[in-house]
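K.L.:
Build me a structure from this.
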Amino acid sequence: MKKQLLFFLIALTGLFSTVIAQVGINTSTPHAPLQFKNETVNRKIVLYETVNDDNQYYGFGVNPGVLRYQTDVTATDHAFFAGTGATTSNELMRIKGTGNVGIATSAPLAKLDIIGTTFGIRNSVTSGSWDNLWFNVTPSIPSINASGAESGLQFNVGSNSVGAYGDSQTLTTVATMLATGNMGVGTTTPTNKLDVNGTTRVRTITPVSGATVVTPVYSDANGVLVKASPSATYGGLTSNTSGNILSGATGTVITGMVDGGIYKAVVIVGDACADIGTAEFYVNNISSNSYFSINGLGGLLSSGGTNKSPAFNQVNRNTITVTWTGKVGCAGGDNPTSFNYTLTIPSAGTINVTNNGNITKAYTIVLTRIN
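P.N.:
Below is the predicted model of the structure:
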């Protein structure tokens, strides 16, 4: 009897829908071919019921302000397909029960996981629009691309702690990249490859090794970094610290001086008692006619009384001895002779030091080019 009643109701529904083309479920005033009662419930249409409750099913529901698309458990995925023929379909997008979204992948590993070499954003549906932002993800050379960015690609930061995307929160442009290749930090109109409007901090600078020649950098009236001169020679620095040189032995402290260069040289030697002897020299490195030479200018000794200057003995054009008469002894083994040494330019481009003291020493030399 129940089966007969059900068949009758189905037939009646079909007849009714055929006549008026509208069917209402729990409503007597349908305004569409199929309409449900106006109510907000989790279960509105059940396609498959795993458990008889309002959450563990496949189907649709309506909550206040929400169209609810429901699956039964977090292990169940939401997938979208497009048919490719009578027997196959392509998967377009998948939303995992974990919340990960995959486009062109059925196994997304992130909140948004896109498989492909290019994806982008346009500000218009017009196919010819040039105001686009897109990303290329090609092996070894991923890139961010922008067209229609005549005023630059900007990076902005909002100052409000809360707010929705695109609302009225205040945004500050912190960096701008122009099509010219200029990059601005704190300015939207950079005039150089890197234009920083503000202070700059470099936390790590790699030191050069040995006697490498380096050139100092200054800033012009506009704050643009420049070298000391167009030839990039004036102000160039060369520095080195020798290894330990035994008493009476000779070691090389500088090699590779530029031919024709004129330098001011500072030589520093110290002991275990924090005493330091600093002496200054002029050095000419001119290979023509063997015009390489050295001469003492002055110096300063940390210890001693009033006699703090070294005595220079110019042996010849390329050899000079340095004697510190005010040097005091030290518990580390230094006696008053321990800071004495001889500087020699045996050939163009090279400076040697001979330890004339009583104990092994290391020597630091700094050359500043002045021509």
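
K.L.:
From here on, just use CA atoms for contacts and neighbour counts.
P.N.:
Will do.

K.L.:
Run through the residues that contact the nearest residue to Asn318 once chain neighbours are set aside.
P.N.:
With CA to CA, 6 or more residues apart in numbering as the measure, Ser293 is the residue that lies nearest to Asn318, at 4.3 Å, once sequence neighbours are left out. Neighbour list for Ser293: 283-285, 317-319, 345 [criterion: CA atoms under 8 Å, 6 or more residues apart in numbering].

K.L.:
From these, pick the one nearest Val101.
P.N.:
Proximity of the contacts of Ser293 to Val101, judged by CA to CA, is greatest for Asn285, which lies at 69.4 Å.

K.L.:
For the contacts of Ser293, name the two members farthest from one another.
P.N.:
Spatial extent of the contacts of Ser293 (CA to CA) is set by the pair Asn285 and Thr319 at 13.2 Å.

K.L.:
Look at the two and report which has more neighbours.
P.N.:
Taking Asn285 and Thr319 together and counting by other CA atoms under 10 Å, Asn285 has the greater number of neighbours (24 against 19).

K.L.:
Correct me if wrong, but the residue nearest to Asn318 is in a strand.
P.N.:
Yes. The secondary structure assignment for Ser293 places it in a strand, going by DSSP: H, G, I helix; E, B strand; the rest coil.

K.L.:
buried subset of the contacts of Ser293?
P.N.:
283-285, 318-319, 345 (16 or more other CA atoms under 10 Å).

K.L.:
so of the residues you listed, which ones are in strands?
P.N.:
Assignment to strands by DSSP state E places the following of the buried ones among the contacts of Ser293 there: 283-285, 319.

K.L.:
In JSON lines, list the residues you listed along with distance to Ile10.
P.N.:
Written out in JSON lines, the entries for those read as follows (distance: CA to CA, whole Å):
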{"residue": "Val283", "distance to Ile10": "110"}
{"residue": "Asn284", "distance to Ile10": "111"}
{"residue": "Asn285", "distance to Ile10": "109"}
{"residue": "Thr319", "distance to Ile10": "118"}
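
K.L.:
Could you also give me the structure for this second sequence? I'd like to compare it with the first:
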Amino acid sequence: MKKTFITLCLISVSSLAYSQVGINTPNPQGALHVDGAKDNPDTGAPTATQQANDFTVTSTGKVGIGNINPSSNLHIVNNGTATGIGGGEATNTGLLIENPTTNNSILSILRTTGVTGVKQAVMGINPNFNGNNGTFIISRVPGGSDFAMDLTTGNIGVATNIPTNTLDVAGSTRVRTLDVAAGATIITPVYSNTDGVLNKAVNNTYGTVLNNTITNVASGATVDLMTNIPLEGSYKAIVMTGNSCGRRVIAEYYVTNIATNNAFSIKGIDGLLNTDTTSKGPTFTEVNRNTTTVVWNGTVPTCGGSPTPFNYTLTMPVAGTISITNNGTSTLNYTIILTRLI
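P.N.:
Reported below is the predicted structural model:
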């Protein structure tokens, strides 16, 4: 009897010293370790496959599901492969939260507010909201809607919980960085209707913009200023050049870029030279249907004091291409911007 008592005491002391409880395993890896499938080894750590059905609570209070070494207060590891059940839900996912009661909230994060201590949701997933569509909401204040997703349509709302478009922003929008389209990239302008919905104007091509810059065009040289202009369209073109002394010229042209029967053409409209005299406009000479020459009549002093004409010739050798010939006396850079009309 005395020996039995001593043995029981030793077992109790040993159990208290380790403070580990194992269920379905003689080899607990934490303060509480449940081996759901009873497949863990008697010694050593279980494999990842063996851990998949384990539940562990560590001595620091961290809980692991499918993981015997949780790194956070709740650490869930899934080692299975998702398979569809019902209407698209999945088994073997990392975390599954289900409310079997129709149209009841699936997840709510509450905050106690006011002197009455009433708890109100500030984040949650609720199918009984927004006309039973269901929504996911994040808010800074109870009843607010800083961010919302309609779970039926997929529409996302910012500062509105009833988004009617893919992205519905009830407030101002700021874009800190916009990339510059390189070369002859087609840019489509965006407009807003009275409801704030963004649209293209008239049709998919009206108002689209192309631009290109050619540098270091020597006197007398001819280069392609713009290529691959979309066919069967009519455009207004602006051509600009200048020098290092702040003198600039800008000229407008109409362009029809129709390949059918070679019906492509270009014609000068007007322009501006920031000269010191009243002779600020250009003189256009329409050589033929697809060639126009521009001469600037005002004095254009350079840094050295002698005049530097900005004269040039625009030619459409084929549909979709505009070439420029530098008729001036200096190497210049040229920029062209085309806006599609029809």
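
K.L.:
Tell me how they score on TM after superposing.
P.N.:
Structural agreement between the two chains, given as a TM-score (TM-score structural alignment, normalised by the length of structure 2), stands at 0.72; 286 aligned residues with a CA RMSD of 3.4 Å.

K.L.:
still on that earlier bit, what is the nearest of the buried ones among the contacts of Ser293 of structure 1 to Arg122 of structure 1?
P.N.:
Minimum separation from Arg122 of structure 1 among these (CA to CA) is found for Asn285, which lies at 63.8 Å.

K.L.:
Let me know the distance separating the closest one from Ala265 of structure 1.
P.N.:
Applying CA to CA, to the nearest Å, one obtains 12 Å for the distance of Asn285 of structure 1 from Ala265 of structure 1.

K.L.:
Asn123 of structure 1 now?
P.N.:
As it turns out, when the distance is counted by CA to CA, Asn123 of structure 1 lies 63 Å from Ala265 of structure 1.

K.L.:
go on, Gly83 of structure 1?
P.N.:
Distance of Gly83 of structure 1 to Ala265 of structure 1, computed by CA to CA: 81 Å.

K.L.:
out of these two, which sits in the more crowded spot?
P.N.:
Neighbours were tallied for Gly83 of structure 1 and for Ala265 using other CA under 10 Å; the higher tally belongs to Ala265 (22 against 10).

K.L.:
Wasn't Asn165 of structure 2 part of a helix?
P.N.:
No. Using three-state DSSP, the assignment for Asn165 of structure 2 is coil, not a helix.

K.L.:
and it, what pairs with it in structure 1?
P.N.:
Asn165 of structure 2 maps onto Asn192 in structure 1, with residues paired by TM-score structural alignment.

K.L.:
Where do the helices of the stretch 1-150 of structure 1 begin and end?
P.N.:
With DSSP state H, counting those that start in this stretch as the definition, the stretch 1-150 of structure 1 shows helices at residue ranges 2-20.

K.L.:
can you tell me what part of structure 2 stretch 217-227 of structure 1 aligns to?
P.N.:
Under the alignment (TM-score structural alignment), stretch 217-227 of structure 1 falls on residues 190-200 in structure 2.

K.L.:
could you pull out the strands for the stretch 1-150 of structure 2?
P.N.:
21-23, 32-35, 54-57, 63-65, 74-76, 83-85, 89-91, 107-113, 118-126, 135-138, 147-150 (DSSP state E, counting those that start in this stretch).

K.L.:
Excluding chain neighbours, what is closest to Leu95 of structure 2?
P.N.:
For Leu95 of structure 2, ignoring the flanking residues on the chain, the nearest one in space by CA to CA, 6+ apart is Ile76 at 7.2 Å.

K.L.:
what about the one you found, how many neighbours?
P.N.:
Residues lying near Ile76 of structure 2 (other CA under 10 Å) number 20.

K.L.:
What's the match for it in structure 1?
P.N.:
Under the alignment (TM-score structural alignment), Ile76 of structure 2 maps onto Ile114.

K.L.:
how close does its match get to Phe135 of structure 1?
P.N.:
Separation of Ile114 of structure 1 from Phe135 of structure 1 (CA to CA) stands at 11 Å.

K.L.:
Check Val196 of structure 1 too.
P.N.:
27 Å.

K.L.:
Neighbour count for the two, which is higher?
P.N.:
Val196 (18 against 15).

K.L.:
List the residues that contact that one.
P.N.:
Contact criterion CA under 8 Å, 6+ apart gives 184-187, 190 as the residues in contact with Val196 of structure 1.

K.L.:
repeat for Thr354 of structure 1
P.N.:
The contact partners of Thr354 of structure 1, taken as CA under 8 Å, 6+ apart, are 245, 248-251, 341-343.

K.L.:
which of the residues you listed show up in structure 2 as well?
P.N.:
Checking the contacts of Thr354 of structure 1 against structure 2 (both residues aligned by TM-score structural alignment, their matches' CA atoms under 8 Å), the contacts still present are 248-251, 341-343.

K.L.:
of those residues, buried ones?
P.N.:
Buried members of these, scored by 16+ other CA under 10 Å, are 250-251, 341-343.

K.L.:
Please produce a markdown table containing those residues, extended by distance to Thr50 of structure 1 and secondary structure.
P.N.:
Conversion of these to a markdown table gives the following (distance: CA to CA, whole Å; DSSP: H, G, I helix; E, B strand; the rest coil):
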| residue | distance to Thr50 of structure 1 | secondary structure |
| --- | --- | --- |
| Thr250 | 91 | strand |
| Gly251 | 87 | strand |
| Tyr341 | 94 | strand |
| Thr342 | 95 | strand |
| Leu343 | 93 | strand |
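
K.L.:
From these, pick the one nearest Leu367 of structure 1.
P.N.:
Out of these, the one with the shortest distance to Leu367 of structure 1 is Leu343. That distance is 13.6 Å, counting by CA to CA.

K.L.:
if I line the two up, what does that closest one land on in structure 2?
P.N.:
Applying TM-score structural alignment, one finds that Leu343 of structure 1 aligns to Leu314 in structure 2.
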